[in-house]
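> Just the structure for this:
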Amino acid sequence: MNQLKKLLIIGFVWPEPNSSAAGGRMMQLISIFAANGFEITFASAAQDSDFMVDLSELGVIKKSIELNSATFDSFLLELNPDVVLFDRFMIEEQFGWRVIENCPKAIRILDTEDLHCLRTARQKAFKEKRTFEMTDLFSEEVAKREIASILRCDLSLIISEFEMKILKENFRISSELLFYLPFLVDKMSEDDLLQLPLFEDRQHYVFIGNFLHEPNWNTVQYLKEAIWPSIKKDFPEAVLEVYGAYPSQKVLQLHQPKNGFFIMGRAANANEVVKKARVVLAPIRFGAGLKGKLLEAMQCGTPSVTTPIGSEAMHGNLPWNGFVEDDPQEFAKKAITLYKDENLWKQSQKNAVAIIHQCYQKNNYSDELTDLVDRLLIDSTNHRLHNFMGSLLQHHAYKSTMYMSKWIEAKNKN
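Take a look at the predicted model:
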């Protein structure tokens, strides 16, 4: 009998699939590895949250760990994982050197979630009221940290084809270190649309997004100040419901029922909320990665109006399930048209089915990923031999991280 393979996932937070796309992404990764016969342990130094998933129901072992503590070393030695998956580059920085020191043979995988340096550089350019240039990435400190983390790992999971292009062409990362893994969903056909609420049974516009994520807060501000007044002027009966986990007081202050602008807070079931809406509005002005809210809209048969940033790398060469528009006045006009034109609305639904079929089928990616991980388990030595820059960064960069961590650990004991 083959020995059970062990996967250790070190999480930035405990997964909350109903709060964020990142939580849903983590559930997909757990599903892929579980189906490939891995025994999975999920460890995190984060505090428990009210909305975290019950990992035990998934057959996943939950382990709370400490930052800057030798107790993690003991835990690693006892578990002796075959594969370690880091949830974002900050986690690899914190724990990667300990994994190398205690379990040098373990395959190290980084799930980037999205390119943080791209999101940060775009946000900075937006706040400085200038056009983002690709060269902006090279001056970001977070880019140096993130790219170093990618180089140190055996494999990095990249969620966006646009970000794959940036890593290969701008940062000159070898394709052998990267694996394109978008959001993964079940098959959907046009027949499935018949099981969803009909055009006439839906009402209102909706936006949904975790408010701990800065692009979401900025999107709601933009909706309130620049787009919603134009929609209400030409469509007085219009209602927008804004849902999202962790709304702050500044978000709640935008609640204005007299103007049809409702801040609804956390959605108990985001899927049901989106299914009942007629149109999703997502005028996202900066960010990176893929937008889980827009893929969810497609699955719910709910057309959307978004920006080029929102639709980036999400639909290949296929027509969008609604409209993509940057100008706020045109955005408002398209939002009204999509809401009122039933034939256009139904065609947009069909566009979504085609996008899901071409871009997000689980079977197109999951088997390839597990086969790649299995090959790395068999011959990691040869793979690492060809990643000289990664070994160089391990040698130098980890020394500073390691000694800082050990200094904090010693300080905490005193």
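
> only C-alpha atoms for contact and neighbour calcs from this point on.
Noted.

> What's the first helix or strand after the helix or strand harbouring Leu372?
Applying DSSP states H and E as the criterion places Leu372 in helix 366-378. As assigned by DSSP H and E, the chain's next helix or strand after helix 366-378 is helix 380-385.

> which residues are contacting that following helix?
The set of residues external to helix 380-385 that reach it, using C-alpha atoms under 8 Å, 6 or more residues apart in numbering, is Lys105, Ile107, Asp154, Leu376, Gly390, Ser391.

> Same question for stretch 225-232.
Contacts of stretch 225-232 (C-alpha under 8 Å, 6+ apart): Ala238, Asn259, Pro328, Gln329, Phe331, Ala332, Lys333, Ala335, Ile336.

> Inside helices: which ones of the residues you listed?
Using DSSP state H, the members of the contacts of stretch 225-232 that fall in helices are Pro328, Gln329, Phe331, Ala332, Lys333, Ala335, Ile336.

> Here is the second sequence; please produce its structure so I can put it next to the first one:
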Amino acid sequence: MKKILVVSPVQTPPVLSGSQKCIYEYCELLRAIGFEVYFLYIKGQNEIEKHLKNYWGDRLFIYKRNLILDVFKRGFIECRKKISGYNHIDDLYPVGLTRFVKKLQQKNNFDAIIINYVILSKLFTSKLSGKKILYAHDCLSFKKQRLNVKQFWIDLTPNQEAKGLQRCDTVLSIQENESVYFKYLYPQGNIVTVYSNFKVSQQTITGNKNILFLSGKSILNVNGINYFITEVFPLILEKEPDVRLVIGGSICDVLPRIENPNIKLLGRIDKEETFYEMGDIAINPIYQGTGLKIKTFEALAYGKVTIVHPHSAEGIYQPQKAPVFIGHTPQEFAKHVVDALSDIKLRKLYSDKAVAYIQDLNLFIERQYCQILS
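Predicted coordinates for the structure are as follows:
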């Protein structure tokens, strides 16, 4: 049985964010298809969750950052960033990580090492046996400019991102558009689109008039739902006055108080499937950001009629076959929602289409990993 080491600055489980979900799901997939998977968590100041220890057991390794050295390094980084305006590819690489991984590799002889995020690619500049694989999660070139935000946790130039990519044997991208860009930065590289797999859990059609949105508290998610509430939802209410917008997740912690009786904030959700049982129609109005459109795939996996902003359909698996409705304008977005609210047959038809689509996606992803790690 082949042994794989997954290296991550993000602990999973628990699954509370998109990055945690991606890592958790591909680790589950690798275990399911017969690989022996180990997890190295790079610990910062966060507490280690008991879920992490319980899930991984004796296959969990923990590398504790040297906080004193990190503080000195961070001061230098901030000074340089004020001059250049951008990060260096190795700015966030933990001091001493390479030595730690070398010892693990000598003891365990892993067949492949998968790092999460290109910021850890310095690990692959050392002499390590086995395949060197990057799960990219995101494109980090000109990140602040592309998101139109003042701050982001790291912001690279294309040259710096290319430097990190070119240290890896294989780069795993989570959407097609980013694969194209990575191929431009690393023409000789093995760039593979793997998306992220989602557990299919088709739910019974409720027939009610709830619209569902489950999200974290990122400013990009806040901007998206505010767009929907101000531009789209009033148009829906004109046709369907009994409709209810149900919002769940940590986004509720940062949304301003909403007086509209047709909008309900549930707060943090313990069980994702329980939230999605509340209706048949899900929306993804996010119009900014990069990476995988997790909320789009997630809703489809539960068999929901899924209506999205065009941005939230970019780079998805087989877009011409994806059973999503795209609202290019507030009027078109509202029309798709109203049509779904008034047509139970449409809900059932698209529920079946959504599940078939996710099942096909999961099979594609499994084949990709088998080929990469064979």
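
> TM-score for these two?
With the length set by TM-score structural alignment, normalised by the length of structure 2, the two chains reach a TM-score of 0.79; 338 aligned residues with a C-alpha RMSD of 3.0 Å.

> still on that earlier bit, and which of the contacts of helix 380-385 of structure 1 is nearest Gly287 of structure 1?
Asp154 (26.2 Å; C-alpha to C-alpha).

> Excluding residues flanking it in the chain, which one is nearest the closest one?
Distances taken as C-alpha to C-alpha, 6 or more residues apart in numbering put Arg108 closest to Asp154 of structure 1, at 5.3 Å, once the chain neighbours are dropped.

> what residue of structure 2 matches up with that neighbour?
Under the alignment (TM-score structural alignment), Arg108 of structure 1 maps onto Lys132 of structure 2.

> my read: that match touches Phe110, true?
No - contact criterion C-alpha atoms under 8 Å: Lys132 of structure 2 and Phe110 do not qualify, at 10.5 Å.

> Now do the strands in the stretch 101-250 of structure 1.
107-111, 155-158, 178-180, 205-208, 240-243 (DSSP state E, counting those that start in this stretch).

> Can I get these in CSV including mean neighbour count and distance to Lys124 of structure 1?
Below are the strands of the stretch 101-250 of structure 1 laid out as CSV (neighbours: other C-alpha atoms under 10 Å; distance: least, C-alpha to C-alpha, whole Å):
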stretch, mean neighbour count, distance to Lys124 of structure 1
strand 107-111, 24, 24
strand 155-158, 24, 22
strand 178-180, 18, 26
strand 205-208, 25, 24
strand 240-243, 22, 25
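
> Of all these, which one is nearest Thr370 of structure 1?
strand 178-180 (11.1 Å).

> which residues sit against that closest one?
Here strand 178-180 of structure 1 has contacts from Leu155, Ser156, Leu157, Ile158, Ile159, Ser160, Glu161, Met164, Leu369, using C-alpha under 8 Å, 6+ apart.

> which residues of structure 2 does it align to?
Against structure 2, strand 178-180 of structure 1 falls on residues 191-193 (TM-score structural alignment).

> Kindly list the longest helix within structure 1.
Structure 1, longest helix under DSSP H: helix 388-413.

> what sits against the counterpart of Ser160 of structure 1 in structure 2?
Matched to structure 2 by TM-score structural alignment, Ser160 of structure 1 sits across from Gln175. Counting by C-alpha under 8 Å, 6+ apart, Gln175 of structure 2 touches Thr193, Val194, Tyr195, Gly291, Leu292, Gly315, Ile316, Tyr317.

> If you rank these by neighbours, which is first?
Tyr195 (27 neighbours; other C-alpha atoms under 10 Å).

> what's the closest non-adjacent residue to it?
Counting by C-alpha to C-alpha, 6+ apart, the residue nearest Tyr195 of structure 2 is Ile174, at 3.8 Å.

> Ser17 of structure 2 too?
Gly216 (7.0 Å).

> Alignment lookup: the one you found to structure 1.
Match for Gly216 of structure 2 (TM-score structural alignment): Asn210.

> ditto for Gly249 of structure 2
With TM-score structural alignment as the criterion, Gly249 of structure 2 matches Gly244.

> residues touching that match, list them.
Ser19, Ile208, Gly209, Asn210, Phe211, Met264, Gly265, Arg266, Ala267.

> what ranges do the helices span in structure 2?
18-32, 50-56, 67-84, 97-108, 143-147, 158-165, 176-185, 219-227, 233-239, 272-276, 294-301, 330-341, 344-373.

> residues contacting the nearest residue to Asn66 of structure 2 once chain neighbours are set aside?
Closest residue to Asn66 of structure 2 apart from its sequence neighbours, by C-alpha to C-alpha, 6+ apart: Val95 at 6.8 Å. With contact set as C-alpha under 8 Å, 6+ apart, Val95 of structure 2 has these partners: Arg65, Asn66, Leu69, Asp70.

> among these, which ones are buried?
Arg65, Asp70 (16 or more other C-alpha atoms under 10 Å).

> circling back to that earlier point, now render the contacts of Gln175 of structure 2 as a markdown table, adding distance to Ile307 of structure 2.
Compiled in a markdown table, the contacts of Gln175 of structure 2 are given as follows (distance: C-alpha to C-alpha, whole Å):
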| residue | distance to Ile307 of structure 2 |
| --- | --- |
| Thr193 | 24 |
| Val194 | 23 |
| Tyr195 | 20 |
| Gly291 | 19 |
| Leu292 | 16 |
| Gly315 | 16 |
| Ile316 | 14 |
| Tyr317 | 16 |
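
> rewinding a little: what is the mean deviation of the match of strand 178-180 of structure 1 from its aligned residues in structure 1?
Average distance, stretch 191-193 of structure 2 versus aligned residues of structure 1 after superposition (mean C-alpha distance after the TM-score superposition for structure 1): 1.5 Å.

> Cool, thanks, signing off.
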